[in-house]
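**Student:** this is a predicted model, with the sequence first.
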Amino acid sequence: MKNTLAKVAFGLGMATVLVGCGAEETTKDSFDQIKEEGTLVVGLDDTFAPMGFRDSNGDIVGFDVDLANEVAEKLDVEVEFQPIDWALKETELKSGNIDVIWNGYTITEERKKQVDFSSPYLENSQIIIVLEDSEIQTKEDLSGKVVSAQQSSSAVEAINADESNIVEEFADQDVVLYPSNNDVFNDLASGRSEAIVVDETLGRYYMKQNKEISYRVLEDNFGEEEYAVGMRKEDDKLTEAIDNALDEMKADGTFDEIYAKWFAE
């Protein structure tokens, strides 16, 4: 399986035509161009362990990285991992700077308005984490507390979608937002936040890697969800090709091998 380094790639995956002083996107499916160019550009947040992140050598690794490498091999193309501002992920996709969003990308109704999703490949939930000695025991105990999450993340969407409108009970009636989940965890460890909401896959991996800090996960959460790959709405052929490759991986055992590597416990 290839282990590629991240590098910048611009303009792949979507043809554009100039209109006056601006640019207008076409509705051309980019799969044929990806095959012709021989490169699939994957947009990701390179701090989102264990899905896609940098190891001690600075290489981009992770569960989704291994999946993407294997899918690219089945499509007979190279893969390039392009770190992006997660808050601008859909903009990067629509502009053609990346071909897919693949990094613990949760299916939500709001995102369905902007992108097409592959078939879901992993289940997840939005968990609430506090420090071990915190007085917080339930979701209701978040009332009046400082709660943080990553900006433009599905955690924020899940909090805002909660039927109890609990966000209105938080300190300042809002969620404190940070660019990365590392910042979110650092905020909790420092005591600036009293609780954080993160993807369970990331949260449990992070806690395992930072055992010197005593965290606790509440039994309550902000809902179950699923991960999938995000494509432009016109990229039906690419969506089908990625779905077929993932199905092949599940059938031949490759998916299970990669899963065991990152989520053995």
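**Tutor:** Nice, I can see it.
**Student:** from now on I want contacts and neighbour counts done on CA atoms only, so please keep to that.
**Tutor:** Fine.
**Student:** ranges for the helices of the stretch 101-250 of the chain?
**Tutor:** 109-112, 154-161, 181-190, 200-209, 236-252 (DSSP state H, counting those that start in this stretch).
**Student:** which elements pack onto the longest strand seen in the chain?
**Tutor:** As far as residue count goes, and with DSSP state E defining each element, the longest strand of the chain is strand 215-227. With contacts defined as 3 or more C-alpha pairs under 8 Å, 6 or more residues apart in numbering; DSSP states H and E, strand 215-227 has these neighbours: strand 122-131, helix 154-161.
**Student:** take the one below as the second:
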Amino acid sequence: MLRSHRTNGLLGVLTAGAVAVALAGCSPQADDPPVDPPTADACEPQRLETVVPGTLTVGTDQPAYPPWFVDDAPENGSGFEGAVAYAVANQLGYEPDKVAWVRVPFATAIAPGPKEFDVDINQFSITEERRAAVDFSSPYYDVTQAVIALEGTPAAAATTLAELREVKLGAQVGTTSYRAITEVIAPTAEPAVFNNNDDAKAALRNGTIDALVLDLPTAFYVTAAEIDDATIVGQLAQPSGQPEQFGLVLDKGSSLTACVSAAVDELRGNGTLDSLQAEWLADVAGAPVLS
């Protein structure tokens, strides 16, 4: 459900003490650069330098997949990321009718250069390599990667990383799913890359690849609702021991970054992110960690 009532929480999170608490609670990566907290009035919609004055323009890819979005319609506010986007907008003071959506391919959103959006939400993992080209908000979700395969295949029977090294693996290009293949599994054969997850799923169905790496919530959705004979083989450990986290993407050096991060921090601190996760990602349960 879209929420049009703005809370007063952002004003509170902008005080020095509250900012320290909020930042401590959001598990930022250890090498996150310090960001000076914005003043309260700097985050009012009339003061924010958005692409369209008075409107928050949010980008995401097309198609937009469950459980992150529902019916490929981000404007309905359903799905975890759809709901998070409207919660952030609400925290900043934007009514639902002042939120506009644009479709931006995943790779384009994180490439250097001017953006047609104010923020983009599309399961972007925060990495130092990407930080060279774009800004990230504070993280709104901690995630792990998972491997799926068709039931009855050698890949589905794998219980160790060593067994997965011998199968043909695939992932969407430019994602941390691909990085997890190369850094955690380290297969003997070059992994296949795909422009989007639809192409990757088709390759799994037709046998072009033996197993597909996706973030864990997407893996649960694909195996439960999209590919009947697919199963989750297991999840992958974090390469560095630091949790992989999703953040909203902004233009490099955006004047909005501090305000958007303050909004995300408040949503984490007041329990909104946990509530949205419980609502939209409730089916994501434990899966064995492969080693």
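**Tutor:** Yes, it's here. None of the values given here were measured: they were computed from a predicted structure.
**Student:** who wins for proximity to N69 of structure 1 among the helices of the stretch 101-250 of structure 1?
**Tutor:** Proximity of those to N69 of structure 1 was assessed by C-alpha to C-alpha; the nearest stretch is helix 236-252, lying at 11.1 Å.
**Student:** isn't V176 of structure 1 up against K145?
**Tutor:** No - taking C-alpha atoms under 8 Å as the contact criterion, V176 of structure 1 and K145 are not neighbours in contact, 10.7 Å apart.
**Student:** in structure 2, what stretch matches stretch 106-122 of structure 1?
**Tutor:** Under TM-score structural alignment, the counterpart of stretch 106-122 of structure 1 in structure 2 spans residues 125-141.
**Student:** what about the aligned partner of I110 of structure 2 in structure 1, neighbour count?
**Tutor:** Under the alignment (TM-score structural alignment), I110 of structure 2 maps onto E90 of structure 1. A count of nearby residues for E90 of structure 1, using other C-alpha atoms under 10 Å, gives 21.
**Student:** D174 of structure 1 now?
**Tutor:** 17.
**Student:** ditto for R192 of structure 1
**Tutor:** Quick note: R192 of structure 1 (other C-alpha under 10 Å) scores 14 neighbours.
**Student:** how about it, what's its match in structure 2?
**Tutor:** If you follow R192 of structure 1 across to structure 2 using TM-score structural alignment, you land on T208.
**Student:** and if you look at L67 of structure 1?
**Tutor:** When the structures are aligned by TM-score structural alignment, the residue of structure 2 matched to L67 of structure 1 is V84.
**Student:** could you do Y227 of structure 1 as well?
**Tutor:** Taking TM-score structural alignment, the alignment pairs Y227 of structure 1 with F246 from structure 2.
**Student:** so what touches stretch 248-262 of structure 2?
**Tutor:** Outside stretch 248-262 of structure 2, the residues that touch it by C-alpha atoms under 8 Å, 6 or more residues apart in numbering are 10, 13-14, 19, 35-38, 42-43, 48-50, 88, 92, 109-110, 112-115, 117-122, 124, 132-140.
**Student:** ChimeraX command to pick out the buried ones of those residues?
**Tutor:** Burial among the contacts of stretch 248-262 of structure 2 is assessed by 16 or more other C-alpha atoms under 10 Å; the matching ChimeraX selection reads:
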select :10,13,14,19,37,38,43,48,49,50,88,92,109,110,115,117,118,119,120,121,122,124,133,134,135,136,137,138,139,140
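**Student:** sorry, back to before: quick one: distance of the longest strand of structure 1 to the chain centre.
**Tutor:** Here strand 215-227 of structure 1 is found 16 Å from its chain centre; the criterion is C-alpha atoms, centre = their mean, to the nearest Å.
**Student:** please apply the same query to stretch 59-79 of structure 1.
**Tutor:** The gap between where stretch 59-79 of structure 1 is centred and where its chain is centred comes out at 15 Å by C-alpha atoms, centre = their mean.
**Student:** for E212 of structure 1, see how far away I128 of structure 1 is.
**Tutor:** Separation of I128 of structure 1 from E212 of structure 1 (C-alpha to C-alpha, to the nearest Å): 19 Å.
**Student:** more crowded one of those two?
**Tutor:** It is I128, of I128 of structure 1 and E212, that has more neighbours when counted by other C-alpha under 10 Å, with 26 against 8.
**Student:** who touches the closest residue in space to the more buried one that isn't next to it in sequence in this structure?
**Tutor:** Once flanking residues are discounted, I128 of structure 1 sits nearest to V197: 4.7 Å by C-alpha to C-alpha, 6 or more residues apart in numbering. With contacts taken as C-alpha under 8 Å, 6+ apart, V197 of structure 1 has the following neighbours: 126-129, 147-149, 155-156.
**Student:** measure stretch 68-87 of structure 1 end to end?
**Tutor:** From the first residue to the last, stretch 68-87 of structure 1 extends over 21 Å; the measure is C-alpha to C-alpha.
**Student:** over to stretch 55-73 of structure 2?
**Tutor:** Per C-alpha to C-alpha, stretch 55-73 of structure 2 runs 19 Å from first to last residue.
**Student:** with stretch 203-212 of structure 2 instead?
**Tutor:** 9 Å.
**Student:** next: stretch 71-83 of structure 1.
**Tutor:** 19 Å.
**Student:** okay, buried residues for it please.
**Tutor:** Of the residues in stretch 71-83 of structure 1, those buried by neighbour count under the rule 16+ other C-alpha under 10 Å are 71-72, 74-75, 77-83.
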